[in-house]
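Colleague: From the sequence below, what's the structure:
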Amino acid sequence: MKLFSFCTAFLFVYASIHAADSRPNILFIAIDDQNDWIGCMGGHPQVKTPSIDALAKRGTLFANAHCQAPLCNPSRSSLLTGLRPSTTGICGLSPGIREVEQTKSHITLPQTFTSAGYFTSSSGKIYHDGSMRGGDQKAEFNEYGNRGPMPKPKKPIANLPGSDRHPAMDWGVFPEKDEDNADWKIADSAIDALKRAPADKPFFIAAGFRLPHVPCFASQKWFDLYPDADLKMPPVKEDDRADLPKFADFLHWKLPEPRLSTLRAMGEWRPLVRAYLACVSFMDSQVGRLIAQLEASGRAENTIIVLWGDHGWHLGEKLMTGKNTLWDRSTRVPLIFAGPGVKAGQVCNRPAELLDIFPTLLALTKMPARSDLEGHSLVPQLQDASAPREWPAITTHNKGNHGIRTEDWRYIHYADGSEELYDMKNDPNEWTNLASDPKHAAKKTELAKWLPKIDKDPVPGSKSRVLTYDPVTKEAVWEDKPIDKTAPLPEP
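Modeller: Here you go, the predicted structure:
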């Protein structure tokens, strides 16, 4: 039996090596802080994203895809390890996966393809910045290109209060030339990797664009696409927070992102919305440059393209800006697959998770499935968008706080037991919390069965944007400081 197993393994490796040039390539495109303001997703009526829209037409768009955490590090760590934040305890901006006992030796998505003999290259932001400390970065990718730090003007452009304001809280026309923007340099770096990719082996080339993450900087021509006089603002209900449990406020206690009231007082709400749209369109143009080079390489036909965003972003909805919530504006993300094994021109409304990317790419490239991944292959939906899917999308934001998203419903359960329930078909803005309505009790019970059974404490070293709650003392602690539950939601 041992000899048979050895021979089988040998033949598999032998066949893999000698069929390497026929294995599909992967172009892996990440976008930072991108909500559903993409043309094909319908999140904003004026947004212009011709490159991403064209990609969606040549593949399958998951219109109901959601992140596993509404924050960069835990979201990206989850996607790249295939493990939920509730399983690993990675829920803050630090630590990175190689500093956490459970994941320090875990074989990641990029590492899987590097070890399989792919030429692997990374440009821009794929892992959260600094999150690979303590790990062998060469085991992840063969090479690293331009990481693309954001350029900064000599002084802030946006009119916001406070001399100690977070340096990322800025937006406006900057720099003068597109070529000086970080995303142009990231696209250049990934384009160069495509040009140099060896012809005798498949490639896994990753490009992580930094926009539309703040600071939202783009040159004037991208702002010109969105004249201020014609700008359509996101829908806002002035008493939107009246039916929310108090615990919802705790999840974004003292964040650097300004509240809507601050933006209105400073006259910065419209400028931020305009800048976000301008940055989305500029970023889209860099996606277009990258895909154009793939076409020019002659290898597009055998290349799987997957484009995803790490989490969404509020632009006034729920009276706030930023992420760190369990509502659709913060969890819904673009997710598109195109290439071999993917039916073109599809829109799938089944709930999907970023966690599903890992097992899906293994299946599309005929690599062995892994039992230690918590996502589920999307191949059935890539072949038929109407194929049934058993699982909802689950988002976790610190221990005990989870959102469950199906095609028609969103259920949120907080660490103190409070709840929200939204009929997404009839209330897509999540304006009416139905959790206290007795006639929806059965629906809550049905959705609550999907709450993670494993729900770990934040890992040691967790810092920024971490909330803990003690069910015995009923004390909520935000970044090591107890929250005054009687205080109103503070302004930054």
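
Colleague: drop to CA atoms for contacts and neighbour counts, all remaining ones
Modeller: OK.

Colleague: hey, where'd the helices end up in the stretch 201-350 of the chain?
Modeller: Taking DSSP state H, counting those that start in this stretch as the criterion, the stretch 201-350 of the chain carries its helices at 220-223, 247-250, 260-266, 269-297, 328-331.

Colleague: cool, and the stretch 351-492 of the chain?
Modeller: Per DSSP H, counting those that start in this stretch, the stretch 351-492 of the chain carries helices over the ranges 357-364, 379-383, 441-448.

Colleague: Deepest in the core, which of these is it.
Modeller: Looking across those with neighbours counted as mean count of other CA atoms under 10 Å, the highest average goes to helix 357-364: a mean of 21.

Colleague: residues making contact with that one?
Modeller: Helix 357-364 has contacts (CA atoms under 8 Å, 6 or more residues apart in numbering) with 79-82, 109, 340-341, 368-370, 373, 375-379.

Colleague: just curious, which of these is nearest to A139?
Modeller: Looking at the contacts of helix 357-364 and their distance to A139, the nearest is L109, at 11.0 Å (CA to CA).

Colleague: The closest one: what's it in contact with?
Modeller: Neighbouring residues of L109 by CA under 8 Å, 6+ apart: 80-82, 358.

Colleague: what does W313 give?
Modeller: Contacts were defined as CA under 8 Å, 6+ apart; by that measure W313 touches 33-35, 321-323, 329-330.

Colleague: Show me which strand runs longest in this protein.
Modeller: In the chain, ranked by residue count with DSSP state E as the criterion, the top strand is strand 203-212.

Colleague: Let's see this one next, to set against the first:
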Amino acid sequence: MKRLLALYLCLTAFQLSVAAADTRPNIVFVLVDDQRNTSLGCAGHPQIKTPAIDELARQGIRFENAFVQTPICMASRANLFTGLTTTTHGYHGNPGNPVSKADLQSSFPTLLRTAGYRTAFYGKQHVKWKKGVNGMKEMFDAHEVLHRNPYLKQMPDGSLRHVDEIIGDKSVAFVESQTKEAPFFLYMSFNISHAEDSDRRPGFHYQWPAEEDGLFEDVEPLRPNLDDPKYYAAAPEFLKHSLNRERFFWGYDTPEKYRVNLRAIYRMLAGMDRIVSRVNSALKEKGLNENTIVVYSADNGYYMGDRGFQGKWSHFDQSLHVPLVIYDPRMKSENRGRVIDDAVTSLDIPATILDLAGVPVPPKYQGVSLKPFIDGESPKNWRTDFYCEHHSGNAKLPRWFGVRDDRYTYANYYKDGVELLYDREVDPTEFVNVAGDPEYSDTLTRLREKALKYKQQYSRK
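Modeller: Next up is the predicted model:
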């Protein structure tokens, strides 16, 4: 009798655990390539059309001050997987140290999978793992790496299909295969809106899906906010000889080239938004939308001609500042549609996803869960600064580390022996470098020491 009672209690506990697991939310993470914070309709852009993301922001929350800590695709994506800074995990790209097995095992997709989530990834990957380690197989039940170069892929029938449309196809199929027996995590990693580096022809340099053909043809794209030549003239001399300047001539150096390429970027983002809408529709048709969280962000910002630059990589706001939208169908109505001004970083995303899934966040993670904001709370003692860095081995990409706080931007370009300091309270466009101004000597010393302290804190000995 005692044995039967014990068996009954075990079965009951198991059934309760399954029932609890059934209520855990599904999570879709949408990561866009090379998108700055202002390039969304909900962020106030008057020309770019992103109705699906705008609706997620209206029903969820949008973070006005979201930043990456390493503004380059490879390292930023490794930061997201591992929850660690580039200084800690070591993979800065070109070539960089591959991500270790230990950091792979504590990556947020691995932890979700271990906790019983069905995990899938489709799209751009761009992270190297330690030799003999297959990171994607460790993290995901299903995955397919889908890179651009070229954007248009030949299909079995001979037709061409945009690679991100294929990401949408795979994502929809994954959603359609799900049941309510276990939660799932879907990572949609877009190639949009990265330029096609190997094809610099206007209209091909930025390649949009066919369904967006003709969109924005009657729109005269807005000129960059920092279009005045004075901003290029004020840039550090080494940046004038970097890839930021070189690639400006790939896409923006004539009015017609700028016009054609900006319309192309608008079409790319419209296509991305439509593909996200396809997945949202699949969720609704499966009856999964009421229990599926959507997180939307980008791997880095992007110069769209500002300062006479293209690309990312450097310390200015256009390079670091990204969109971040989180939609949770369980949110209370009074918490929806809010815009959060607190500074958050990409390292907060993996911690947030784990927290929303009810999975413990590893102590080694260097970000903080944003769940309190989702719940309508105002966290006490929230960060007032964060560490940022770029260490790519590409000779045309200067290396730096620094700190951004609620007023100042500090960057140490250590290979060039140059320190930069901007007071955004009086100089929001980061035009005047005040590192040599005696009035700012104490601030320079304080932020220099803060950046070095962060660097030491995050370094592995």
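
Colleague: Tabulate the helices of the stretch 351-492 of structure 1 (JSON lines), appending distance to V477 of structure 1.
Modeller: Below are these laid out as JSON lines (distance: least, CA to CA, whole Å):
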{"stretch": "helix 357-364", "distance to V477 of structure 1": "33"}
{"stretch": "helix 379-383", "distance to V477 of structure 1": "41"}
{"stretch": "helix 441-448", "distance to V477 of structure 1": "25"}
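
Colleague: on that earlier part again, which members of the contacts of W313 of structure 1 are positioned in strands?
Modeller: The subset of these that ends up in strands is 321-322, with DSSP E as the criterion.

Colleague: Quick check: the residue most central in space within structure 1 vs H66 of structure 1, distance?
Modeller: The residue at the geometric middle of structure 1, judged as the C-alpha nearest the mean C-alpha position with CA atoms, centre = their mean, is D310 (1.2 Å). Using CA to CA, to the nearest Å, D310 of structure 1 is found at 9 Å from H66 of structure 1.

Colleague: hey, what's in contact with both of these two?
Modeller: V333.

Colleague: Let's have the helices of the stretch 201-350 of structure 1 in JSON lines, adding mean neighbour count and distance to S105 of structure 1.
Modeller: Rendered in JSON lines, the data for the helices of the stretch 201-350 of structure 1 read as follows (neighbours: other CA atoms under 10 Å; distance: least, CA to CA, whole Å):
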{"stretch": "helix 220-223", "mean neighbour count": "18", "distance to S105 of structure 1": "43"}
{"stretch": "helix 247-250", "mean neighbour count": "18", "distance to S105 of structure 1": "34"}
{"stretch": "helix 260-266", "mean neighbour count": "16", "distance to S105 of structure 1": "42"}
{"stretch": "helix 269-297", "mean neighbour count": "22", "distance to S105 of structure 1": "32"}
{"stretch": "helix 328-331", "mean neighbour count": "28", "distance to S105 of structure 1": "28"}
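
Colleague: Same list (the ones you listed) but as TSV, adding distance to L211 of structure 1.
Modeller: As requested, these are exported to TSV (distance: least, CA to CA, whole Å):
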stretch	distance to L211 of structure 1
helix 220-223	13
helix 247-250	27
helix 260-266	20
helix 269-297	6
helix 328-331	16
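
Colleague: Can you say which of these is nearest to K481 of structure 1?
Modeller: In this view, those are compared for proximity to K481 of structure 1 by CA to CA, and helix 247-250 is the closest at 11.8 Å.

Colleague: all helices for the stretch 51-200 of structure 1, in order.
Modeller: Taking DSSP H, counting those that start in this stretch as the criterion, the stretch 51-200 of structure 1 carries its helices at 72-81, 85-88, 109-115, 137-140, 182-196.

Colleague: among the ones you listed, which is the most enclosed?
Modeller: For the helices of the stretch 51-200 of structure 1, where neighbours mean mean count of other CA under 10 Å, the stretch averaging the most is helix 72-81, with a mean of 27.

Colleague: what's in contact with that helix?
Modeller: Defining contact as CA under 8 Å, 6+ apart, one finds that helix 72-81 of structure 1 is touched by 32, 67-69, 83-85, 90-94, 96-97, 103, 106-110, 126-128, 131, 310-311, 354-358, 373.

Colleague: out of those residues, which are inside strands?
Modeller: Secondary structure defined by DSSP E assigns D32 of the contacts of helix 72-81 of structure 1 to strands.
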